[in-house]
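Participant: Pasting a predicted model and its sequence here:
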Amino acid sequence: MSASAERPRLTEQEKKNNHIASEQKRREAIRQGFDRLTEIVPGLEGQGRSESIVLKKSVEHMREVLQERQVLIERIQALGGEIPPELQ
């Protein structure tokens, strides 16, 4: 007999409780992710936690960082430096 065959089936209430607990963990993980973004994205520290604002500012910041990175790559190449392919 397999281990799953020996285990008693969950009641509907146990299933519901498990689902609620899983959903709470999922929401907490999302909340922690947004909190982390507010810590690392400039201009978000100390503000309210509107998720749409956090996402918008995060995208803006990433675009700025990528543009700055491209400028640095071009500057290095203009000076004769080489950029490893995995960093281009």
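Facilitator: Everything's here; your move. Residues are numbered from 1 along each chain as shown.
Participant: From here on, just use CA atoms for contacts and neighbour counts.
Facilitator: Will do.
Participant: So residue 48, which state does it fall into?
Facilitator: Following DSSP: H, G, I helix; E, B strand; the rest coil, residue 48 is assigned to coil.
Participant: ok, how many other residues are close to it?
Facilitator: 10 (other Cα atoms under 10 Å).
Participant: And it, how far from residue 60?
Facilitator: 18 Å (Cα to Cα, to the nearest Å).
Participant: Same check on residue 74?
Facilitator: Following Cα to Cα, the distance that separates residue 74 from residue 60 is 21 Å.
Participant: Would you mind measuring from the most centrally placed residue in the chain to residue 78?
Facilitator: With distances taken as Cα atoms, centre = their mean, residue 33 lies nearest the centre of the chain, 5.4 Å away. Residue 33 sits 38 Å away from residue 78, going by Cα to Cα.
Participant: what does residue 16 give?
Facilitator: 62 Å.
Participant: Comparison target, given below:
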Amino acid sequence: MPRDHPFTRCNSTGSIGIGNSSSLNSDDEDEIESKPSPMSYKERRREAHTQAEQKRRDAIKKGYDTLQELVPTCQQTDVSGYKLSKATVLQKSIDYIQYLQQQKKKQEEERNALRKEVVALRIMQTNYEQIVKAQQTQPGHTETRISDEVKFSVFQAIMEQLFLTFNNVSVSNFSELSAGVFSWLEEYCKPQMLKETVVQVLRRHNNHMRSQPPNS
């Protein structure tokens, strides 16, 4: 009986050792199974394509949102209260850009007209300065007073210029005459056009007066 005791202990120890090894192997298998399997090439390409498509959609949405913030006519909803569609946003943006281009062209035309007016006024200034200088250098110089005849001549010349444009007004009946007068006023009696007419008349009279011999 005492001889069997070591054998039994050995078997018991061996049994314990085998049990621990089986437990470790089972844990390793569970850990391996819990790890995700590596993605295939097709799956990686599909995921990259999905991410790129999402970025593209986000960029387009951001662009439309920016347009709605910048374009005044897009800063509203439609009649039903819903957000404007992308097609509507694009069309309103195009219309607004065309409007800005027209405004820019109009401002450029007004600027060119103002430049011409400045040039004309400078010419008049130069002419008047030369007249004053010439009169001051004459012996026994006295200030020349403009007669009523010259004043009436200037007024008559201005009216003649306006009447040339008034000839285009229809006089078939009173209704057409009334409508034509208002159209004529809006087209030919703008402050800018009246200034140009007056400048031309004064320039002609100034040149005419300079060409006349001085009174003895």
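Facilitator: Nice, thanks for sending it over. Everything quoted here is computed from the prediction, not taken from an experiment.
Participant: on that earlier part again, to which residue of structure 2 is the residue nearest to the centre of structure 1 aligned?
Facilitator: The alignment partner of residue 33 of structure 1 in structure 2, by TM-score structural alignment, is residue 63.
Participant: try residue 13 of structure 1
Facilitator: So, by TM-score structural alignment, residue 13 of structure 1 is matched to residue 43.
Participant: try residue 62 of structure 1
Facilitator: With TM-score structural alignment as the criterion, residue 62 of structure 1 matches residue 97.
Participant: In stretch 58-65 of structure 2, which residues are buried?
Facilitator: Neighbour counts over stretch 58-65 of structure 2 (16 or more other Cα atoms under 10 Å) mark no residue as buried.
Participant: Stretch 36-43 of structure 1 now?
Facilitator: Neighbour-count burial for stretch 36-43 of structure 1 [16+ other Cα under 10 Å]: 37-38, 41.
Participant: hmm, back to that, which helix or which strand is home to the match of residue 62 of structure 1?
Facilitator: Element membership for residue 97 of structure 2 (DSSP states H and E) is helix 86-137.
Participant: Provide the aligned range in structure 1 for stretch 192-204 of structure 2.
Facilitator: The aligned range for stretch 192-204 of structure 2 in structure 1 is empty, by TM-score structural alignment.
Participant: Would you pull up how far that stretch lies from the middle of the chain?
Facilitator: Centroid displacement of stretch 192-204 of structure 2 relative to its chain, using Cα atoms, centre = their mean, to the nearest Å, is 35 Å.
Participant: In that stretch, which of the residues would be classed as buried?
Facilitator: 197-203.
Participant: Out of these, which is nearest to residue 59 of structure 2?
Facilitator: residue 197 (56.6 Å; Cα to Cα).
Participant: The closest one against residue 163, yeah?
Facilitator: No: in this structure residue 197 of structure 2 lies outside contact range of residue 163 using Cα atoms under 8 Å: 11.8 Å.
Participant: In terms of helices and strands, where is the alignment partner in structure 2 of residue 23 of structure 1?
Facilitator: Residue pairing (TM-score structural alignment): residue 23 of structure 1 is matched to residue 53 of structure 2. Using DSSP H and E, residue 53 of structure 2 maps to helix 41-70.
Participant: Not counting stretch 27-34 of structure 1 itself, show me its contacts.
Facilitator: Outside stretch 27-34 of structure 1, the residues that touch it by Cα atoms under 8 Å, 6 or more residues apart in numbering are 49, 51, 54.
Participant: If we use 10 Å, what do you get?
Facilitator: The set of residues external to stretch 27-34 of structure 1 that reach it, using Cα atoms under 10 Å, 6 or more residues apart in numbering, is 21-26, 35-39, 49-51, 54-55, 58.
Participant: What of stretch 119-129 of structure 2?
Facilitator: So stretch 119-129 of structure 2 is in contact with 113-118, 130-135, 196, 199-200, 202-203, 206-207, 210, going by Cα under 10 Å, 6+ apart.
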